[in-house]
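A.B. asks: Next comes the sequence, and after it the predicted model I'd like to discuss.
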Amino acid sequence: MSRNSGDLNELRDIIMQAQTRQDPYPQDPAARITVGRDGQIYRGDPTDDEPVSRVHHGTFAGARALSRRLAADQRFARTRMPVGTVYVDEPDVCGWAYSITTELAEHYTLFAFFDGREYRVKLVEPALEQLVRLGIIGAHDGHLYADGTICLSETRGAGQPTLEEAYSKSVLWALGMGFVRNGHRFPFAAEGR
């Protein structure tokens, strides 16, 4: 173990080498950075029994990573999302607006966005979240929150890891919501059956 004695170049080299190898948690202690309880940065593991936290050596969410994600999303939207899908880039919101018509001939406009961790989808039209707020449709029954966000996973408020998964699940949700709107149970959820 060696304490960081101000050699930022060595820390940078360790991180950059790990990123080049795509190895966020190096097994070799000499190629690892840890942090002690007091905030002290170590190169390697301490020799005493001091508890340390491992540092994830992967890249910070830099502009390059964001532009790669956006480029991949643009390719997906252009080739697999409905014609007319639009990327909205406003100061408070960035994401994909798209419209679909379900097998029940119901029209939905949806908005998929990356929240910094995952992709979530918000219902734009029809304004069904008002029915949730009024208690006409239960949030659990319709898998729709009062703010218009669709429940896309088992974890409350969670989305999906990719735009593709968020988009495809939102289309399935829209069909299921059509059943709910017609007085039936949501057909694509095991609970409540």
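C.D. replies: That came through fine.
A.B. asks: switch to C-alpha atoms for all contacts and neighbour counts from now on
C.D. replies: Fine.
A.B. asks: How many residues are close by E164?
C.D. replies: Around E164 sit 17 other residues, with neighbours defined as other CA atoms under 10 Å.
A.B. asks: That one and Q74 touch, don't they?
C.D. replies: No: taking CA atoms under 8 Å as the definition, E164 is not a contact partner of Q74, at 11.0 Å.
A.B. asks: Now do the contacts for the residue nearest the centre of the chain.
C.D. replies: Note on the chain: the residue nearest the mean C-alpha position is E118, at 0.2 Å, using CA atoms, centre = their mean. By CA atoms under 8 Å, 6 or more residues apart in numbering, the residues touching E118 are 158-162.
A.B. asks: let's bring in a second model and compare:
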Amino acid sequence: MSDVERTDLNRLRDIIRSAQQQGDQYPVDPKARITVGSEGEIYTGVVPTGRPLSKVQHGTFAARVRGREVEDLQWAAKHMPRNTQFIEHRDARGWCYSFLSQMGRPYTMFAYFDGTSYQVKLVEPRLEGLVGAHAGHLYANGRLCLSQAGGSGQPTLEEAYSKSVLWATGMDVVLAGYPFPFSTNNEFEYGL
């Protein structure tokens, strides 16, 4: 079979690694190039004519990951919900995750490092403005109040994630018409 009909994965690997080692993102030699067709076909060497083709940039697949992020990515992969995704956007870098609270309500949260601590924002359900910051430990911008410390975050991703799960069950109690159960700041509301 010709290259046009079938591509050898080992050959693809060798072409890409060779280009990366040489620092050649767009090789001139057709034998050292990879091209992709409009339906996802991958070609090496001679390519079919008369079809729309796209050249492949042969540079290294890489993410800018710092030491803390490497540890966080590893921890998140093992300890956060299977649906957790690391989001890297110019406006946000962090982990989006969904889970069911102990009361069965679905929650989607976004945990991120703000330069000082880990913050968590509530994505769904939209509850901002339904309960006050004191009553629900939820700021008007959707950020959870996870501590008394300035900034209201947690020192690690693990602590931010776990406290956000606990917060969700506390919010379920608030939505049922009762005071937030997990804070001494709300004890007077129970008449304790």
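C.D. replies: Here it is on my side, so go on. Just so we're clear, the structure is a prediction, and the values are computed from it rather than from any experiment.
A.B. asks: what's the TM-score here?
C.D. replies: TM-score of the superposed chains, computed with TM-score structural alignment, normalised by the length of structure 2, equals 0.62; 123 aligned residues with a CA RMSD of 1.1 Å.
A.B. asks: quick revisit: can you list which of the contacts of E118 of structure 1 carry over to structure 2?
C.D. replies: Shared with structure 2 under both residues aligned by TM-score structural alignment, their matches' CA atoms under 8 Å, the contacts from those are 159-162.
A.B. asks: in structure 1, which spans are strands?
C.D. replies: Counting by DSSP state E, structure 1 has strands at residues 2-3, 33-36, 41-43, 52-54, 86-90, 93-101, 107-114, 119-125.
A.B. asks: Going by neighbour count, list what's buried in the last one.
C.D. replies: Judged by neighbour count (16 or more other CA atoms under 10 Å), strand 119-125 of structure 1 contains these buried residues: 119-124.
A.B. asks: Quick check: the two most widely separated of these?
C.D. replies: The two members of the buried residues of strand 119-125 of structure 1 with the most space between them (CA to CA) are Y119 and V124, at 15.8 Å.
A.B. asks: In CSV: the strands of structure 1, plus distance to T20 of structure 1.
C.D. replies: Converted to CSV, those look like this (distance: least, CA to CA, whole Å):
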stretch, distance to T20 of structure 1
strand 2-3, 23
strand 33-36, 16
strand 41-43, 18
strand 52-54, 18
strand 86-90, 31
strand 93-101, 30
strand 107-114, 26
strand 119-125, 27
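A.B. asks: nearest to N182 of structure 1, of these?
C.D. replies: Nearest of those to N182 of structure 1, taken as CA to CA: strand 107-114 at 14.4 Å.
A.B. asks: how close does E129 of structure 1 sit to T34 of structure 1?
C.D. replies: Note on E129 of structure 1: its distance to T34 of structure 1, by CA to CA, to the nearest Å, is 46 Å.
A.B. asks: Same question for P91 of structure 1.
C.D. replies: According to CA to CA, P91 of structure 1 stands 37 Å off from T34 of structure 1.
A.B. asks: So for these two, which sits in the more crowded spot?
C.D. replies: A side-by-side neighbour count of P91 of structure 1 and T34, using other CA under 10 Å, places T34 first with 21 against 6.
A.B. asks: What segments of structure 2 are helices?
C.D. replies: Listed in chain order, the helices of structure 2 (DSSP state H) span 9-22, 67-79, 133-136, 157-175.
A.B. asks: Ok, which of the ones you listed comes nearest G104 of structure 2?
C.D. replies: Ranking the helices of structure 2 by proximity to G104 of structure 2 (CA to CA) places helix 157-175 first, at 9.0 Å.
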